[in-house]
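Visitor: When you get a sec, could you give me coordinates for this:
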Amino acid sequence: MSNHVTELIAFTIDSSDAGRLAQFYADLTGGEVTGVYPEYGYAQASVLGATLNFQTVQDYTRPQWPGQDQPQQYHLDLRVGDLEGASDHARSLGASIADTQPEGATWRVMLDPDGHPFCLCP
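Guide: Sure thing, here's the model as predicted:
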């Protein structure tokens, strides 16, 4: 038997509202919310063949991108066919376009409703 890790089960993201953020990412990607457990402050979404978990954190503090006073902690890179259409879709779900964009970038940095950065990449 191997001592290596054999499977990534899920990626867990801190949030001010786990159920809301699970729904945001499900709607953004065409995925689905597979569980919301408010008694545990936990929610789960099936997204692009992966599982994202969300946990509600009391006194959650939004990341500040690109500054590091409150670091981003992680970001997701998501492939899109139409950058403008995907940006508009994300904004309709509650995301915002980050004020700071990388110089000459062909991708767009967005912020989810809790301030986590994610990139839309054509």
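Visitor: CA only for contacts and neighbour counts going forward, please
Guide: Fine.
Visitor: In terms of helices and strands, where is the nearest residue to Ala10 once chain neighbours are set aside?
Guide: With sequence-adjacent residues excluded and distances taken as C-alpha to C-alpha, 6 or more residues apart in numbering, Ala10 is closest to Thr51, at 4.8 Å. Per DSSP states H and E, Thr51 falls inside strand 50-56.
Visitor: one more to line up against the first:
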Amino acid sequence: MTVTARLFAITVDCPDPAQLARFYQAFLGGELRSASRDFVVLTSDDAVRLDFQRVANHQPPPWPDSSAPRRLHLDFCVENLAQAEQHLLDLGATLAPHQPGGRRFRVLIDPAGHPFCIATAAAAEVPGRTLDSSTP
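Guide: Sure thing, here's the model as predicted:
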């Protein structure tokens, strides 16, 4: 049987969904919707929405602690890396102390402690090689 699916949302665990949703709305635009104080949705014209869900025991993931379990992080393509970085810092993000991307991308930390990246178009390009079932 073939199952067809599409990604419609990415849910971000956090201590304050409304606050974190407003941070990302200020960066990305879109509209906020909520049915409760524990869950906020950021919608936009993009196919994938961002959901923010209250988690009482939320612990920000350590960056770049390699002994900590890795988690999902968000990557955003921006036209001007320096302008986007400054805008995000003004909104309350912090620049991560470890920057592995050089001039191609920046790692920032959102107000709830999640690392995320902003990247140039060149850094956001899909790698050229197609993987198949025999590719390791």
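Visitor: returning to what we had before: which strands or helices does the strand holding Thr51 of structure 1 pack on?
Guide: strand 11-15, helix 18-29, strand 42-47 (3 or more C-alpha pairs under 8 Å, 6 or more residues apart in numbering; DSSP states H and E).
Visitor: how about the strands in structure 2?
Guide: In structure 2, the strands defined using DSSP state E lie at 9-14, 31-36, 39-43, 49-54, 74-77, 94-95, 105-109, 115-119.
Visitor: quick revisit: so which of the helices and strands packed on strand 50-56 of structure 1 gets nearest Pro66 of structure 1?
Guide: The minimum distance between Pro66 of structure 1 and these falls on strand 11-15, with 18.4 Å, by C-alpha to C-alpha.
Visitor: Let me see the contact set for the counterpart of Glu84 of structure 1 in structure 2.
Guide: Superposed on structure 2 with TM-score structural alignment, Glu84 of structure 1 falls opposite Ala82. Applying C-alpha atoms under 8 Å, 6 or more residues apart in numbering to Ala82 of structure 2 gives no contacts.
Visitor: Quick check: the gap between Ala82 of structure 2 and Ile109 of structure 2.
Guide: 16 Å (C-alpha to C-alpha, to the nearest Å).
Visitor: What of Arg70 of structure 2?
Guide: Distance of Arg70 of structure 2 to Ile109 of structure 2, computed by C-alpha to C-alpha: 15 Å.
Visitor: Neighbour count: the two, which is higher?
Guide: Ile109 (21 against 12; other C-alpha atoms under 10 Å).
Visitor: what residue of structure 1 matches up with that one?
Guide: So, by TM-score structural alignment, Ile109 of structure 2 is matched to Leu111.
Visitor: Leaving out the residues flanking it, which one is nearest to its match?
Guide: Nearest residue to Leu111 of structure 1, sequence neighbours excluded (C-alpha to C-alpha, 6+ apart): Pro117, at 4.4 Å.
Visitor: Would you agree the one you found is in contact with Arg108?
Guide: No - applying C-alpha atoms under 8 Å, one finds Pro117 of structure 1 not in contact with Arg108, separated by 10.0 Å.
Visitor: Which one's more surrounded, those two?
Guide: Neighbour count, other C-alpha under 10 Å: between Pro117 of structure 1 and Arg108, Pro117 has more, with 24 against 21.
Visitor: Quick one: residues contacting the more buried one.
Guide: Counting by C-alpha under 8 Å, 6+ apart, Pro117 of structure 1 has contacts Trp65, Gln72, Tyr74, His75, Leu76, Ala98, Val109, Met110, Leu111.
Visitor: Can you tell me how far the last one is from Gly35 of structure 1?
Guide: This points to Leu111 of structure 1. Per C-alpha to C-alpha, Leu111 of structure 1 is found 23 Å from Gly35 of structure 1.
Visitor: can you check the third one too?
Guide: From Tyr74 of structure 1 across to Gly35 of structure 1, the span is 23 Å (C-alpha to C-alpha).
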